[in-house]
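> one predicted model, sequence on top.
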Amino acid sequence: AAAIAAVRGAAAVPELVEFMKNATGQTDQEAVKSALMSVSGNKEIALLKPVLKDGSSIARKTAIELMAWNKGNEYFREVLPFASSPEEPVRTAAVKALSSLAGPADQNDLINLLTSVQDKAYIADLQTALASAATAVEDKSSRSDVILRAFKNSTAKERLIPVLATTGGKDALDLVLNEFELGNPDMRDICFKTLTSWGDYTASSALYEIVASRNKTFEDQAFRGYIRQVRTAPITDEQKLLLYKKILPFALSADRKNEIITQLGRLKTYQALFLAGTFLDDPETSSAAASAAMVIALPSAESSTGMYGNIVREILTKTAQKLTGPESEYNKEMVVKYLASMPSDEGFKSMFNGKDLTGWQGLVENPIVRSKMRRVDLERRQEEANLMVPANWSVRDGCIWFNGNGSNLCSVQEYGDFEMLVDWKITKDGDSGIYLRGTPQVQIWDTSRTDVGAQVGSGGLYNNQIHPSKPLKVADNPVGEWNTFRIVMVGEKVSVWLNGELVVDNVTMENYWDRKIPIFPKGAIELQAHGTDLAFRDIYVREISDKEFNLTAEEKTEGFVSLFNGRNLDNWVGNTQSYVVEDGMIVIKPENGSGGNLYTAREFSDFVFRFEFMLTPAANNGLGIRTPLEGDAAYVGMELQILDNDADVYAKLQPYQYHGSVYGVIPARRGFLNPLGQWNYQEVYVRGTHIKITLNGTVILDGDIAGPRDNGTMDGNDHPGLKNTTGLIGFLGHGSVVKFRNIRVKDLSL
C-alpha cells in the first residue's frame, strides 16, 4: 500500500480504498490507512463513503478513523449512525470520531446520544464531542445556549453539566451553581467538579462563595481551585492581586497562606511585594514570603531593573535573612548585591497605616479660598474640620470607610508630581473620586448609573471641559468588589490605570476652581465624600522629583537624571525667552536672528545624553557639548548638527555639516532621520575623545576627536573647543522652530 501511494499519489486512492474494503487483517488495515493519510485530501476522503455501507467491520472502523483524521464536518452524518452500531470496534471508533467531526448544528444529535447511551464508557467521549460542537459557535456568549435549552427537560442532567465547564457563560455558571445548591449529593459532586474545571476564571467567584460558606466537604478543594483559576486567568497582575486579597481571609492554615504567597511571587507589582512583606515575620510563612519578595523586587530575565524605595529596602533586607533552601546562600548574595546597587530614592511610602487616620485631616474650603485666609483663621477652621472627621470617616479591618455623610478626607501633606496606588470599593449607586492637588477629580462611580453617564467607567478626569474627561475604556469590577488605581501626575498631565488597564493617557487636568489658570503646582490628595458609602485601603504615594521626570525604570537604575521637568526651564540658562515650554516640550520660537542658545546650568565632561526632537521643514539647530556659555559653540566647544538633511536648501552642504556630524570635524551617516512631523530619538555618548551618536536605533557617528584636534579638522578652521574636557550642554538656535522633549543625562565622570 505504501509503495503504491508513493508511486501513484492521489491516483492510487480508489485502488487503496478497494483494498481496504476487502482486507480482513488489522495489519493490512493499518498499512492502507497510513498510505491513504499520505495522499488524501477532502476529495479523496469522500471515496470512503461506500466502505461505510458495504465494507467489513474492520474496514468501516478504518474508514471512520480516516474521516475523523480529516476533520470534515460533512462526514458527521455519515458517522453518527455507527455510534449505535452493534459491533463494538465500529461503535467505539464512531463515538471517538464525533468530536473531530461535530459542528454547531450537530449539538442536539449529540445531546440525544449522550443522554440515551447505555454504555457509560462512552459518556466522556460524547461530552467531549458536544463541547467541541458548542465551542465552534463564534459568539462565545451563546455557546451554552443549546445545552441549556435541552437541560430543562433532560432526564440525564448529570451528563450535560460537565460540558458547561468548557462552553462557559454566565447563564451556564448560574445553572451549575443552582444545581450545586439544590441538587442531591451526587449532583453536588458533579457540579463541584464542573466548577473546579471551569474553562475560565469566571467560576472563581462561585468557588470563593463555597470557601466563604465554610462547607467542610468542598472548602479545601474550592480554595485550591480558586487559586488555580486566578493563576491561569488572562488578566492583569493588578487584577490577580485583588482576587488573591479577596480569598486571603480564608487562608487560615499556613499551607493556604503559603500557596497565596507563592502566587504573589508571580506578580511584578509593588502592591504584591508590600503584601508579601507582611508575612516575613511569621516563621510558618517567612520562607515563602522571602522567596516571593526576592522574585518580585529583583530584576527579571526580561528586565535589567528592579523595584526600589525605603519600603522595598526594608523588605529585601529582611528577605536576605529569611531565605531558606538549597540555593539560599546564592539567593542571599543576589539580594545583598541588589541592595547595594539600588537607587537611594525614597520610593513609595504609605499614606495610611491601616490603624487610624494619622496623616489625614478634614477639608477646609478649596485651595483658592484657603490661600486667601489668614493663617490664624485657617488653623482655627482646620481644627473645626478635624473634629468632624470621626463622625464620617473611620478605620476598620485595615480600611478607611466613609459612611455617606460629611466632607472630603484630605492628606495633611501636599504633593506636586507623584505616583499613587490605592484600592477602592463602592456600594450600589456609589459616586466618589480622588482629588489631585486639591482639585476634582479622578472619577469613581457605579457604572450602572446610566442616567448620569456612569456607563463610561471610572478613572476619567470628570471635571475636564476642554481636555478629555472620559476614560479610554470601562475597566471597573462589579459594585461591591475592590478596584485598584495607579495614578501618575506630572505637571498638568495625569495618567490613570484602573485594575491594570490604562484608562487615562497623559491628559491635562484642568483647574476646576479657576479654569483661567493651570492646576496648582502642589496640593493635598483628597478622598471624595459624595453621599454614598465607600472604602479605601493600601494607599501608597511616591513623589516624583524633577530629576526623574519621564525616566524609565531602567534609566533610574542606570543613573540617568532628567534635565527637563516638563513644566519650566529650571536648571537651564541662556535664551529663556525664545526657548519656551509647551505641553511638556521645549520649543524654540525664534523671532529675530538665530533664537539664541539654551544651556544646562551645570557642566559635564563624560556623559550619555538622550533626547527626542521634532524638526520642521528646513530646520537647523545644534547640540552643543563641552562648550562655554559665551562664543560660537561650534568652535569654542563642539556642535553636533541637528538638521533637516533632505531640505533642498541643504543639498550642497559638506559631509561634515549634515545631521549628527561633529560640525566641521567628523561627518555622520545620512538617511536615518524620521519623516518631518515625527519624533526622533538620539543618544550621544561622550567619553574622553570618543564620541558616538545613535539616531533612532542606528549608530550614525562613532569617532575620535583626538586626530582632528592634533592634526587639523576637515573644514580647515580652528576648533579650540576640541581640547575642552568639560563644559555645558545646550541647544544651539539657527533661526528654526524645533521641539525637544525627554531630555536626560548620565554623568560618566561620577
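That came through fine. Numbers count the residues shown, from 1 in each chain.

> from here on, just use CA atoms for contacts and neighbour counts.
Will do.

> tell me how many other residues crowd Leu275.
Using other Cα atoms under 10 Å, Leu275 has 17 neighbouring residues.

> and here is the other one:
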Amino acid sequence: MMRRAAMAMALLAAFVLLTIPSGAASEETGWAELFNGKDLSGWTAMNEGKFEVRDKLLCVGGGTGWLRSDQLYDDFVLEFEVRPLKDNFDSGVFFRAGLGGKPWPEKNYCVNLRSNQWGALLADGERLTKTKQAAAPVGQWTKWVLTVEGKKGSLLMDGKTVWETDELEPGRGLVGIQAENSEFEFRNIRIKEVGHLNLLTGEAPTGSHFTTIVGAKGVWTLRPDGVLECRNKPGQATGGWIGTKTDDWANFDLKLEFNVPPDGNSGVFIRRPIKGDGAYEGMEIQVIDDDAKVFGKLQPWQHCGSIYREVVPAVRATRKAGTWQSMEIVADKNIVRVCINGVEIVNADLDKYTTATTRAKALKDRPRQGYIGLQNHGSGIEYRNIRVKRLPD
C-alpha cells in the first residue's frame, strides 16, 4: 500500500457511476478464454513436459509433466478441442488438481486422452468411469465439454455423452494439460465458472456492477477489451478506490487478474467501510511490484498478497511486473486465504490476530462484511476478469 502524505487529502467522498462501453461483455457471457492463441500466459509448466504455441495452437511435444492453470476452479464448464498427432497416444486434462506430485499432480481428476481409454474419467490415476468411446483418428479434431458442479460431473465429445457421475469430491483445484511422451494439439480452450458474478459486466445472477468510486475522478476506465484501467493524469491527485455497489460482501470467493507495472502499487480491499482507510478499517490484500526499488526494502508484510501490515505471505508466488497474474481471495467467516498464480500464500484465522495498533483494530475485531474495492495508488494498474461468488453465512 505504501501510503503517501498526499493520499489523505485525495480521499474525497465523490460518487459516480462507471460507464461500461458497448462490447465490454462477450456475446456469450461468463466465458473466459484460457488460451489466447499467442503464448502461454495464464499457464505454468510443471516438471518435464514440453509445451509451446505454434500456429495459434497449444502444442504438447512430449516429455512427462503438465501445464497447469494459474487459477483454481471448483464448479465450471470447460470446453476444448484436441487432436492427437501420432499413434498410440496418451495425454489428459486434469481438473480439481493439487500442486504436489511428480511428474503429474498426486491429487487430481483427469479426462483420459489415451488411445485405448479415450475419454475415461480417472481419479488420482485410477479409473472412475469406463468408456466405450472409440479414440479419434490421428489428426482429427474433437470437441469436448466437461461440466463439474459439486459431486456431479459429465463429459460430452462432439455433442455426445461420454460419461456422467455423481462420485466427485467437491473442492477447488487446478485445471491442467498432461504431457506423457505423446504429441497433441489443443485449441479453443475456455471456461465458464458456475455461480460467479462478473463485477465488470454485471452478469447473472444479480446484475451488480463495480460502480462506487471514492476519491480522484476520471481515473478508472473500463476498456472495450474488458480491462479495468486506472491511470492518473499528470498533476492529478492520487488516492481513492473503486468498489462494489453494495457493502454486503461478507463471505465470498473473489478471483481476478492484475497487471502491476514496474514500481507499481495497488491493493484489493475486502470488507471495508465507505469511510476511513481501507487497509485499517477493513483489510487490504496488497498488490505491488515485489521487485520495486522505489519503495526501498519492502517489509515482509508489504509483499504482494499479504494482508497489509498483518499477515505475511508464506512464499513468493509473483512474477515479473508488467505481466498478467492471477489472484484469488477467499473470505469465509474468520478465515482469509490468498492464492497468487495458483499457489496459496496466506491462510489466516482472523480470530488469532488479537493485537491492535494506534491506527487499526486487531483483525479479529474488524468488520466481517463491507465493500470489495480496488485501490488507486497513483502508479497505474490494470485489472480484468473480476469474478466473485458468495459463500454460505
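Done, it's in. Just so you know, these numbers come straight off a predicted model, no measurement behind them.

> how about the strands in the stretch 151-300 of the second structure?
If DSSP state E, counting those that start in this stretch is used as the criterion, the strands of the stretch 151-300 of the second structure fall at 152-157, 160-165, 173-180, 183-193, 197-198, 210-215, 220-222, 228-230, 240-244, 252-259, 265-272, 283-288.

> measure the closest residue to Ser303 of the first structure other than its chain neighbours to Ile235 of the first structure for me?
Using Cα to Cα, 6 or more residues apart in numbering and skipping the chain neighbours, the partner closest in space to Ser303 of the first structure is Glu554 (7.9 Å). In this view, Glu554 of the first structure and Ile235 of the first structure are 25 Å apart by Cα to Cα, to the nearest Å.

> the residue nearest to Ser303 of the first structure belongs to a strand?
No. Per DSSP: H, G, I helix; E, B strand; the rest coil, Glu554 of the first structure lies outside any strand segment and is helix.

> right, and the strands of the stretch 151-300 of the second structure - which one's nearest Val343 of the second structure?
Nearest of the strands of the stretch 151-300 of the second structure to Val343 of the second structure, taken as Cα to Cα: strand 173-180 at 9.9 Å.

> quick revisit: could you dump the strands of the stretch 151-300 of the second structure to a markdown table with distance to Gly92 of the second structure and mean neighbour count?
Listed next are the strands of the stretch 151-300 of the second structure as a markdown table, based on distance: least, Cα to Cα, whole Å; neighbours: other Cα atoms under 10 Å:
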| stretch | distance to Gly92 of the second structure | mean neighbour count |
| --- | --- | --- |
| strand 152-157 | 13 | 18 |
| strand 160-165 | 15 | 16 |
| strand 173-180 | 5 | 26 |
| strand 183-193 | 10 | 20 |
| strand 197-198 | 29 | 26 |
| strand 210-215 | 38 | 22 |
| strand 220-222 | 37 | 19 |
| strand 228-230 | 35 | 20 |
| strand 240-244 | 39 | 25 |
| strand 252-259 | 26 | 22 |
| strand 265-272 | 35 | 26 |
| strand 283-288 | 34 | 26 |
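
> where along the stretch 251-400 of the first structure do the strands fall?
Applying DSSP E, counting those that start in this stretch to the stretch 251-400 of the first structure gives strands spanning 349-350, 360-362, 393-396, 399-402.

> can you say which of those is nearest to Val573 of the first structure?
Among the strands of the stretch 251-400 of the first structure, strand 349-350 comes nearest to Val573 of the first structure, with 34.3 Å by Cα to Cα.

> out of the strands of the stretch 251-400 of the first structure, which is closest to Val699 of the first structure?
Taking Cα to Cα, strand 349-350 is the member of the strands of the stretch 251-400 of the first structure nearest to Val699 of the first structure, at 40.9 Å.

> which other helices and strands contact that closest one?
In terms of contacts (3 or more Cα pairs under 8 Å, 6 or more residues apart in numbering; DSSP states H and E), strand 349-350 of the first structure is packed against strand 534-543.

> where does the strand it packs on end up in the second structure?
Mapped onto the second structure using TM-score structural alignment, strand 534-543 of the first structure covers no residues at all.

> dump the strands of the stretch 251-400 of the first structure to TSV, plus mean neighbour count and distance to Gln321 of the first structure.
Formatted as TSV, those follow (neighbours: other Cα atoms under 10 Å; distance: least, Cα to Cα, whole Å):
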stretch	mean neighbour count	distance to Gln321 of the first structure
strand 349-350	16	23
strand 360-362	22	35
strand 393-396	17	32
strand 399-402	23	30
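
> how about these in TSV, adding distance to Ala647 of the first structure?
Converted to TSV, the strands of the stretch 251-400 of the first structure look like this (distance: least, Cα to Cα, whole Å):
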stretch	distance to Ala647 of the first structure
strand 349-350	52
strand 360-362	59
strand 393-396	64
strand 399-402	61
